[in-house]
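A.B. asks: below are the sequence and a predicted model; questions follow.
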Amino acid sequence: MSRSALTIGVLAVQGDVREHVRVLTSLGAQAHGIRRPTELTDLDGLVIPGGESTTMDKLVRAFDLFDPLRALIAGGLPVYGSCAGMIMLADRIAEGRPDQQTLGGLDITVRRNAFGRQVDSFEEDIDFVGLDGGPVRAVFIRAPWVEDAGDGVDVLARAAGRIVAVRQGALLATSFHPEVTGDARVHELFVEMCKDVQ
């Protein structure tokens, strides 16, 4: 028997946790923050928000979440990563810190802070494959980009000629922050992905 509403966790070690919870709740999901391995049960999906990827990596390991998260990703749990979340889902980081680990799952190489420092943050309207309603307003804050994507990765959007949104199976990632724009279409796509495997 399936539940009437999806249960979607938002990794709550750092980043735009409340913003993602708010958007997901507005779409009818039961969304809540995740900080402990015991909170990873009975999830239909997980969001890894933006933040600072090296700090998130350290905190995920400090909270004993690293191995359980890797197991859920490998087991097919739908996961959406925005900005630093994209880095956390990447299999490879270009010129990353030597001690930085990722949860992996996406056959991509990302470059941290590729669009520049905080002062270089910008917004841009971008075309996003599979979303109706015209361009998506994308907010880039110390954002990564995808330098290389494997054959099984669908490229969904580009900005300034760079790959900024991808999907591979049950994994979705954007280098921008749709949770701060009032446009819920990227989250709607993720909710539909969660429903497909419920």
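C.D. replies: Received, thanks. Residues are numbered from 1 along each chain as shown.

A.B. asks: when you work out contacts or count neighbours from here on, use the C-alpha atoms and nothing else.
C.D. replies: OK.

A.B. asks: where exactly do the helices run in this structure?
C.D. replies: Here the chain has its helices, by DSSP state H, at 17-26, 53-62, 66-74, 84-89, 185-197.

A.B. asks: which one of these lies nearest to Thr41?
C.D. replies: helix 66-74 (9.8 Å; C-alpha to C-alpha).

A.B. asks: which residues are contacting the closest one?
C.D. replies: Contact with helix 66-74 is made by Pro37, Val60, Val79, Leu103, Gly104, Gly105, as judged by C-alpha atoms under 8 Å, 6 or more residues apart in numbering.

A.B. asks: buried residues in it?
C.D. replies: Residues of helix 66-74 classed as buried by neighbour count (16 or more other C-alpha atoms under 10 Å): Phe66, Pro68, Leu69, Leu72, Ile73.

A.B. asks: between those, which is nearest Glu188?
C.D. replies: If you rank the buried residues of helix 66-74 by distance to Glu188 using C-alpha to C-alpha, Ile73 comes first, at 19.9 Å.

A.B. asks: put this next to the first one:
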Amino acid sequence: MTTPHVGVFALQGDVREHLAVLESLGAEAFGVRRVSELERCDALVVPGGESTTMFKLARTFDLFDPIRQRIKEGLPVLGTCAGMIMLAERVEDGTPDQETLGGLDITVRRNAFGRQVDSFEGDVDFAGVEGPVHAIFIRAPWVEETGPEVEVLARIDQGPAAGRIVAVRQGPLMATSFHPEVGGDARIHRLFLDLID
């Protein structure tokens, strides 16, 4: 396989961390701020950040509709934390004007685990990954409901949020509530790169 060209939505969020992990796995990784960069992408990462700011910036920089179109055409996309919200078809506790790129037949609840002070870490079992994944949740969403085509990849297995869905996949789209780019474990990014033809 030729070296995959993987863009990271770079108008807001954890861009550097994702670029570093992708490069460590042999991808040619670069920030996406304009349509010409999006056109180079074999896959795209939408990082954690602030989902309402992200969609507004994507609109301002004329990236929103082109990304949405590439998703409809089958572009593999990984959304992490706010990126999960951006890929969801439906959002609970969003702002009245909240827009998403869509593609994942899920309902996501924004800031479901609470505010910044409620951020936490814990191990989750992740389908397709051997051994536990150490997950870092920062003002994270969770998935309230999934459509029939959506595969649940991980759930919280303890505490008050036990049973809540925190990772999903639908075709070439994958999303996590947590931040796999933090902490030095590249297995989820490797799983994502496997979705690229």
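C.D. replies: Yes, it's here. Values in this document were obtained by computation on a predicted structure and should not be read as measured data.

A.B. asks: related to what we said a few turns ago, ok, the contacts of helix 66-74 of the first structure vs Ser26 of the first structure, which is closest?
C.D. replies: After measuring the contacts of helix 66-74 of the first structure against Ser26 of the first structure - C-alpha to C-alpha - the closest member comes out as Val79, at 18.4 Å.

A.B. asks: can you tell me which residue in the second structure aligns to the closest one?
C.D. replies: In the second structure, the residue matched to Val79 of the first structure (TM-score structural alignment) is Val77.

A.B. asks: what's the spacing between stretch 29-45 of the first structure and its chain's center?
C.D. replies: Centre-to-centre, stretch 29-45 of the first structure and its host chain are 15 Å apart (C-alpha atoms, centre = their mean, to the nearest Å).

A.B. asks: where in the second structure does it fall?
C.D. replies: Using TM-score structural alignment, the residues of the second structure aligned to stretch 29-45 of the first structure are 27-43.

A.B. asks: so how far is Val46 of the second structure from the match of Val79 of the first structure?
C.D. replies: Per C-alpha to C-alpha, to the nearest Å, Val77 of the second structure is found 7 Å from Val46 of the second structure.

A.B. asks: next: Glu73 of the second structure.
C.D. replies: When Glu73 of the second structure is compared with Val46 of the second structure (using C-alpha to C-alpha), they lie 17 Å apart.

A.B. asks: these two: which has the busier surroundings?
C.D. replies: Neighbours were counted for Glu73 of the second structure and for Val46 using other C-alpha atoms under 10 Å; Val46 has more, 30 against 9.

A.B. asks: I'd say that one and Gly79 touch.
C.D. replies: Yes - because the distance of 4.7 Å satisfies C-alpha atoms under 8 Å, Val46 of the second structure is recorded as touching Gly79.

A.B. asks: shared neighbours of those two, anything?
C.D. replies: Met86.

A.B. asks: now the aligned partner of Asp127 of the first structure in the second structure. Nearest residue, chain neighbours left out?
C.D. replies: In the second structure, the residue matched to Asp127 of the first structure (TM-score structural alignment) is Asp125. Of all residues not flanking Asp125 of the second structure in the chain, Pro132 sits nearest, at 4.9 Å (C-alpha to C-alpha, 6 or more residues apart in numbering).

A.B. asks: for Val124 of the second structure, see how far away the one you found is.
C.D. replies: 5 Å.

A.B. asks: more neighbours: which of these two?
C.D. replies: Higher neighbour count among Pro132 of the second structure and Val124: Val124, with 19 against 12, using other C-alpha under 10 Å.
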